[in-house]
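[1] Structural data only, the sequence is not supplied:
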């Protein structure tokens, strides 16, 4: 079993410092760490010493969890150990990536054994690099094993330390050290991972829910468990993410979600824009969409955007209605689908490329350039005039 797990771990070459040992197949990429990583480096954790803990429960909130609440959670019957960290989501090519900013010295206890004992991985995470789940390698890693942490034009980049299993039965796909929290504008300490060791985790979940109330959600980290309490959406990646806001939401059996009413009231608007008429979007996106469609009209291309084939903007749901894939970018109200019938996923699409060029110039990223194309899809990537 250990040898199988080790084969899933790939340490990348070319990182700062001395050459690293390898576990399993080595990466063909050779790259140096991004120079900007230096201001997020922290002390390396040193050799691993197991405490015997496992990740049994995840607690998350759109806002920091205060020290008093953490202390009450730690004192809850059945809680053997807990670790506070920061949790958020960024998007690349339509995929939601949940990531954690952690203390490498202590959080490693909650990762699978072969990952936890790999000192080189945790040293590199301390140095400012990113640990990535192996299944995300094709979708996320670019040339030289660098990952762009968002869809914004000014999104940060991190070099991959290793591809390794992370927190079992969780959506966490990437790990950074906790000094990234300031750079990525994370709500610090908005999550907890809890170990119950020898106690049954189900009753502990119920006790923690009584302790935390509506201030945080509590879910069991186990296969095929559907959360029955509000979850959290914290978007990061740049200026657009900061404008979009964070919220709690509840999941529905049909794959749709219900964001908290307070966030909807403050961020979602229905307004009229050229060509499409009334649209419901995030308030951060409406000015950019209005400018872009005005430029389309001015270019004499209004007939190339078909109002009767508009696929929506604010559509709160999971990607493909599958909770395992995370929230759709449409849940934040910062994406639109245009000319749907002729621009299905995996095709080149028929949308006029002059229209595409105008939207891109006005700050939108186009799904037609993705590895698995989505030519109907445009999402706000930068707030700029055009």
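    Thanks, I have the structure now. What you see is a predicted model; the values in this text were computed from it and never measured.

[2] alpha carbons only for contacts and neighbour counts from here, please
    Will do.

[3] and residue 378, what helix or strand is that in?
    Using DSSP states H and E, residue 378 maps to strand 377-380.

[4] okay, pairing it with this:
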């Protein structure tokens, strides 16, 4: 990733608008002793950094420390995500958007930050991750997070910060590490950041290692312009499917934006099997994936023991090989075809707006009655061992067990 490109944070597109916006935010939040008039160039203030920390836990992934927080804050109104780096001409068009007409016309974007954005899977739940420049991004994360200096120093030092709302949900091993796309990252902080569409954040070097698309997302503050009006201009100019646009006030209220198309950009083993997964929530916990993605990825085929299944075509060779080995090992009677609960079903996990790997056809549930969530279950351990050899993770190993569940963890070529 070209780190120099990440130096661009346009904060306040006119000096007057910037001063008004900063003054309003600081008077409401009381986060700085500086007079807003002293901040005539918030971009320079946001870019203040110091040298790479000498005590970084992961020196190979360390970047310059962000320095002390200067009090600059912006709201988080919209998150726009593309499946590739935003071209310079497209970015220029977005940043230059205006809303209204005549004397009522105004700038649509008061401040923005570019992020590298993607998704990772942990225990059958999909989470959003962003590679950020801590010195700039912190201004959008709310006062508690922005002032949490240790968090930003640790992110700069090569650790991951995970939102504190997920502390009881995302498993961390005994040494304080979490697995992201088959990489182990040390959890440096449980973050109070308020950008609800981002579950975890790392620095730019980790973004490169994880394979996140460079600068493919833009976090937007619309200032005095209506976020909905800005979104409508973006969708009119680029089409509703060019980007996924999340209205962050809707996410924060735990609702679902039924108008929004969303992109899933996986890191790790799922990259080839998922590609870019585009969907739209349609209510009732269901989603509508892009028909082109379904046509390219989802197939119905015959497999040993279970019979006809509908799954992701990239998983099918491993699934067939695992079931064939179960059969050859005289363990076929340990899998009950009449207790198979399916592979591909595009919907959110019950009671949440998180996708599971079933949405991509990369997980299957069988022997359901005797293997309920939260139990040890009755799954034959010989069957489990075979599935693990063929690249599957087993839900019975999880902190909150799901012993009926197997999901693709790595690509294994049956040869």
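    Everything's here; your move. Here the structure is a predicted model, which is why all the values come from computation and not from measurement.

[5] by contact count, what packs against the strand holding residue 378 of the first structure?
    Contacts defined by 3 or more CA pairs under 8 Å, 6 or more residues apart in numbering; DSSP states H and E place strand 377-380 of the first structure against strand 335-337, strand 364-366.

[6] Give me the number of neighbouring residues for the aligned residue in the first structure for residue 368 of the second structure.
    Alignment note (TM-score structural alignment): residue 368 of the second structure maps to residue 340 of the first structure. Other residues within reach of residue 340 of the first structure, judged by other CA atoms under 10 Å, total 21.

[7] got a list of what residue 340 of the first structure touches?
    Contacts here follow CA atoms under 8 Å, 6 or more residues apart in numbering; on that basis residue 340 of the first structure touches 309, 310, 311, 376.

[8] distance of the nearest residue in space to the second one that is not next to it in sequence from residue 350 of the first structure?
    On the basis of CA to CA, 6 or more residues apart in numbering, the spatially nearest residue to residue 310 of the first structure that is not a chain neighbour turns out to be residue 338, at 4.9 Å. Residue 338 of the first structure sits 11 Å away from residue 350 of the first structure, taking CA to CA, to the nearest Å as the criterion.

[9] Of the two, which one has the most company?
    Set side by side, residue 338 of the first structure and residue 350 show more neighbours around residue 338, with 23 against 15, by other CA under 10 Å.

[10] thought the more buried one was touching residue 305?
    Yes: counting by CA atoms under 8 Å, residue 338 of the first structure sits close enough to residue 305 to count as a contact (7.0 Å).

[11] To which residue of the second structure is residue 147 of the first structure aligned?
    Match for residue 147 of the first structure (TM-score structural alignment): residue 178.

[12] What degree of burial does the residue nearest to its match when sequence neighbours are not counted show, as a neighbour count?
    Distance criterion CA to CA, 6+ apart; nearest residue to residue 178 of the second structure, sequence neighbours excluded, is residue 172 at 5.0 Å. Other residues within reach of residue 172 of the second structure, judged by other CA under 10 Å, total 16.

[13] Just to be sure, residue 172 of the second structure is in a strand?
    No: counting by DSSP: H, G, I helix; E, B strand; the rest coil, residue 172 of the second structure is not part of a strand but coil.

[14] Quickly note the distance from it to residue 395 of the second structure.
    Distance of residue 172 of the second structure to residue 395 of the second structure, given as CA to CA: 16 Å.

[15] Helices of the stretch 51-200 of the second structure, residue ranges please.
    For the stretch 51-200 of the second structure, the helices defined by DSSP state H, counting those that start in this stretch cover 88-95, 134-137, 143-146, 149-156.

[16] Name the residues that touch stretch 312-324 of the second structure?
    Taking CA under 8 Å, 6+ apart as the rule, stretch 312-324 of the second structure contacts 272-273, 297-299, 303-305, 344, 360-362, 386-387, 390-391, 408, 411-414.

[17] so that stretch aligns onto which residues of the first structure?
    Using TM-score structural alignment, stretch 312-324 of the second structure pairs with 282-294 in the first structure.

[18] in the matching stretch, what counts as buried?
    Counting neighbours by 16 or more other CA atoms under 10 Å, one finds that the buried residues in stretch 282-294 of the first structure are 282, 283, 284, 285, 286, 288, 289, 290, 291, 292, 293, 294.
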